[in-house]
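1. sequence and predicted model, in that order:
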Amino acid sequence: MGRWGWTRPAPDVAQAGSMALEPQTRRERGPGAVLVTGGAGYVGSHIVLALRDAGYPVAVLDDLSTGDRNAVPAGVPLVRADAAHGEAIRGMIACYRVTAAVHAAAALDDTPATAAHNARMCARFVRACAESGVRRLVLTSSAAVYGAVPNCPIAEFRCPAPARPYGAGKLASEAEVREAFGAPGFGYVILRCFNVAGADPAGRAGPRAGKALVEAACEAALGLRGPVTVFGTDYPTRDGTCVRDYVHVADVAAAHAAALSALERGLGAATLNCGSGQGHSVREVLAEVAACASAGLAAGAGSRRPGDAPVSIAAIGLAGETLGWRPHNSSLGAIVRSNLDWTRNLHREAAAP
């Protein structure tokens, strides 16, 4: 999500409170809709798919500053507005009889200003939800809240110490959720997601930015961009490059659906890791991409980035105990193959006359 306040709706995007939404409202009703912010973005669009697959009616709020309205499935209402805009939020809650929310919207720029924006946006969104009668909420948080932890796997009881502004913004957002939804009668789940990668196995959604390692490596292997930069080759790891926990985006989306289900069954509050529980180095990721693509992959060495931890791997046992969730698609090979398939299809569509 980007700019504050309303943005002008595209011709096929509705505005909250419009009577034109009523036919869709009737179709989407039932037990009440789940409002997903950032539902046109990478992680958010997969969350929408998982919720729909689980039988939840869904409505999406996204300002489309980085999201793609084509990523929102047909039949899912999409309102173009910022997640901090109370009028839009309250209008959607009333129009779609929203009973639960997933806050996945966040700007990704790693600056203090963006971190503060994300925290303010979360505060306004969760307060508007709570004041409008929404009682269950899932927050898409990040492992960036932990910072550089000396020992892995990282368990949820570790005291957060963000090393970068983005992580500080997510930690502040967590505090806003606890304040707004920590009272009796409310329930929340905070999911601290590790390195999300891959694409929907059915080919319905996937990444478009090409900024994260797996995405960039797949584009490089397919000849769609130049060499990949490896930021730091002298870390105290098995091959000198950073080791990360890569979790398939479909597993992350399934964790959000499982969290909503657990809240419906009476779960009061939980802060949980969402990862694969396995670590892979940058060089291992590049080698896997090259093998799956059957192609060479050029990579150059760059300097370390400030705040990068040598190793970051999730302890995921608590998520299994609390939600009955575990990752099913998060082998490195499955992540890479799904991303390669998605990237090939995007390139074919772009090249088609």
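-> Noted; the coordinates are in hand. Numbers count the residues shown, from 1 in each chain.
2. going by C-alpha atoms from here, please, whenever you check contacts or count neighbours.
-> Noted.
3. which ones are touching the most centrally placed residue in the chain?
-> Central residue of the chain (C-alpha atoms, centre = their mean): residue 43, 3.5 Å from the mean position. Residue 43 is in contact with 104, 249, 252, 253, counting by C-alpha atoms under 8 Å, 6 or more residues apart in numbering.
4. what helix or strand does it sit in?
-> helix 42-53 (DSSP states H and E).
5. do residue 305 as well
-> Taking DSSP H and E as the definition, one finds residue 305 inside no helix or strand.
6. number of residues surrounding it?
-> Residues lying near residue 305 (other C-alpha atoms under 10 Å) number 9.
7. would you confirm that it contacts residue 233?
-> No. Assessed by C-alpha atoms under 8 Å, residue 305 is found out of contact with residue 233, at 11.2 Å.
8. that older thread, ok, now how distant is the residue nearest to the centre of the chain from residue 276?
-> Remark: distance between residue 43 and residue 276 (C-alpha to C-alpha, to the nearest Å) = 16 Å.
9. for residue 113, same thing?
-> Taking C-alpha to C-alpha, one finds residue 113 at 31 Å from residue 276.
10. same check, this time on residue 197
-> Between residue 197 and residue 276 the computed distance is 11 Å (C-alpha to C-alpha).
11. what touches both of those two?
-> Counting by C-alpha under 8 Å, 6+ apart, the residues touching both residue 197 and residue 276 are 246, 247, 248.
12. now the helices: where do they sit in the stretch 251-353 of the chain?
-> 282-293, 317-323, 332-351 (DSSP state H, counting those that start in this stretch).
13. JSON lines for those, including mean neighbour count and distance to residue 147?
-> Below are the helices of the stretch 251-353 of the chain laid out as JSON lines (neighbours: other C-alpha atoms under 10 Å; distance: least, C-alpha to C-alpha, whole Å):
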{"stretch": "helix 282-293", "mean neighbour count": "19", "distance to residue 147": "18"}
{"stretch": "helix 317-323", "mean neighbour count": "17", "distance to residue 147": "20"}
{"stretch": "helix 332-351", "mean neighbour count": "18", "distance to residue 147": "23"}
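14. comparison target below:
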Amino acid sequence: MSKLLVVGGCGYIGSHTVKYLLYKGHDVVVLDNLSTGFKESLLGGALIIGNCGNRKHLDRLLATHSFDGVLHFASLIQVGESVVNPGKYYLNNVVNTLTLLQALKDHQVGPLVFSSTAAVYGEPQTPLLSEDHPQKPLNPYGMSKLMVEHMLKDFSHAYGLRSVALRYFNASGADPLTRIGERHAPETHLIPLALQAALGLRGPLSVYGRDYATPDGTCIRDYIHVDDLAEAHLLALEYLWQGGETAAFNLGNGDGFSVQQVLDTIEGVTGYAVPFENAPRRSGDPARLVADAQLAKQTLGWAPRYATLPTIIKHAWQWEAKRPSVLSRPTKLSQPTKHYAA
């Protein structure tokens, strides 16, 4: 059993990863400021309320615990918001991560697994995106993640702090037992938006663009189950524990599904049609974004268990149907397990 620090462990992917780490017998400490995460999403482990950009918090935490590895999920993720408020994204995603890296280096804690994104690639130049695809982000969100990846390489070279950056494609789905699932405020991801529209919890879904160079004219994306992402994080840590070098890996199924295919699959799985309205294209939306994840499969031994779109949607549907009234953050959070004063 290893003792692990999960930064941002109350968020969507972080909480599912904590669930998997606990299932595999690891001791987990979560550091989260609850700005976008939810305390009730944690199924175990110790929760410490704090910000990874606060060096005093980090020094106290790292001096108190002896960690065998760190997983970092504490990023802002809304592409549109990053365009209108880039300073917020560079401060949280880049500056705060630099503070975390400096603290890990000074306390000799590692290795680190970092939550990155396919947004580091920008406009696709090939049908499948491999790790050596040119990196030209189209927005500050993607650029902030790419800047962190460069920092990780530099810290590895200069200080020996080895890391893995995991470049997610479209995270989706929920815990098959419906204990936790996708929960953002505001929600921006296609599958939960479509399911909530089908349940009548919001208005018609906006389909942005019907004139792309795809079979049905709508955008194609690679959807990857959140539990498969969670498993990849532990495999990445095990790779580093075994002496693996600093690296980046794509995480996706390698299959693309259009927006219309997602809507059709939702109707087939749930029996509910998704009300929608057509809208103009959004700036920066590529027609197709699909992963080549062979490197993760070969190097990490990663094999997605929930690779089909109907399975992903079934788990997401079970979660959404269970919590029809949860559409926004509570106005007041319950008391934290533990907190550090600023």
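-> Received the coordinates, thanks. No experiment lies behind these values; they were computed from the predicted model shown.
15. can you pull the TM-score for these?
-> Overlay of the two chains. TM-score (TM-score structural alignment, normalised by the length of structure 2): 0.90; 319 aligned residues with a C-alpha RMSD of 1.6 Å.
16. neighbour count for residue 113 and residue 276 of structure 1, which is higher?
-> The neighbour count for residue 113 of structure 1 versus residue 276, taken as other C-alpha under 10 Å, is higher for residue 276 (28 against 12).
17. mind listing what the counterpart of the more buried one in structure 2 touches?
-> Taking TM-score structural alignment as the criterion, the aligned counterpart of residue 276 of structure 1 in structure 2 is residue 253. Residue 253 of structure 2 makes contact with 222, 223, 224, 291, 292, 293, 304, 307, according to C-alpha under 8 Å, 6+ apart.
18. let's go with 10 Å and repeat that
-> 169-170, 222-225, 228, 290-294, 303-304, 306-309 (C-alpha atoms under 10 Å, 6 or more residues apart in numbering).
19. look up how far residue 291 of structure 2 lies from it.
-> 7 Å.
20. with adjacent residues omitted, what lies nearest to residue 223 of structure 2?
-> Ranked by C-alpha to C-alpha, 6 or more residues apart in numbering and with sequence neighbours excluded, the top spatial neighbour of residue 223 of structure 2 is residue 170, at 4.7 Å.
21. that neighbour corresponds to which position in structure 1?
-> Residue 170 of structure 2 maps onto residue 195 in structure 1, by TM-score structural alignment.
22. give me the number of residues near that match?
-> 22.
23. got the contact list for it?
-> Going by C-alpha under 10 Å, 6+ apart, residue 195 of structure 1 touches 142-144, 212-214, 244-249, 274-276, 312-314.
24. hmm, residue 41 and residue 184 of structure 2 touching each other?
-> No. Counting by C-alpha atoms under 10 Å, residue 184 of structure 2 does not reach residue 41; the two are 11.8 Å apart.
25. overlap in contacts, those two.
-> 11, 12.
26. the more surrounded of these two?
-> residue 41 (21 against 17).
27. surely that one is in contact with residue 30?
-> No. Using C-alpha under 10 Å, residue 41 of structure 2 is not in contact with residue 30, being 11.6 Å away.
28. tell me the counterpart of residue 237 of structure 1 in structure 2.
-> Match for residue 237 of structure 1 (TM-score structural alignment): residue 214.
29. dump the residue contacts of the nearest residue to that match once chain neighbours are set aside.
-> Leaving aside its chain neighbours, residue 214 of structure 2 sits nearest to residue 287 (7.1 Å; criterion: C-alpha to C-alpha, 6+ apart). Neighbouring residues of residue 287 of structure 2 by C-alpha under 10 Å, 6+ apart: 123-124, 209, 211-214, 217-221, 258.
30. show me which of the residues you listed are buried.
-> Neighbour counting by 16 or more other C-alpha atoms under 10 Å classes 123, 124, 209, 212, 218, 219, 220, 221, 258 among the contacts of residue 287 of structure 2 as buried.
31. contacts only, for the fifth one.
-> With C-alpha under 10 Å, 6+ apart as the criterion, the residues that contact residue 218 of structure 2 are 207-212, 257-261, 281, 287-288.
32. and which of those is nearest residue 129 of structure 2?
-> Residue 129 of structure 2 has its nearest neighbour among the contacts of residue 218 of structure 2 in residue 288, at 10.1 Å by C-alpha to C-alpha.
33. buried residues in stretch 55-67 of structure 1, which are they?
-> 56, 57, 58, 59, 60, 61, 62, 63, 64, 65, 66, 67.
34. how much does the longest helix along structure 2 stray from structure 1?
-> Longest helix in structure 2 by number of residues (criterion: DSSP state H): helix 140-159. Compared with structure 1 after fitting, helix 140-159 of structure 2 has a mean deviation of 1.7 Å; criterion: mean C-alpha distance after the TM-score superposition for structure 1.
35. list the buried ones in that helix?
-> 140-146, 148-149, 151-153, 155-156.
36. now which residue in structure 2 aligns to residue 101 of structure 1?
-> Counting by TM-score structural alignment, the partner of residue 101 of structure 1 is residue 70.
37. likewise residue 42 of structure 1?
-> Match for residue 42 of structure 1 (TM-score structural alignment): residue 12.
38. is it true that that match touches residue 37?
-> Yes. With contact defined as C-alpha under 10 Å, residue 12 of structure 2 reaches residue 37; the gap is 7.3 Å.
39. any common contacting residues for these two?
-> 183, 184.
40. mean shift between stretch 230-237 of structure 2 and structure 1?
-> Looks like 0.6 Å for stretch 230-237 of structure 2 (mean C-alpha distance after the TM-score superposition for structure 1).
41. and that stretch, what's buried?
-> 230, 231, 232, 233, 234, 235, 236, 237.
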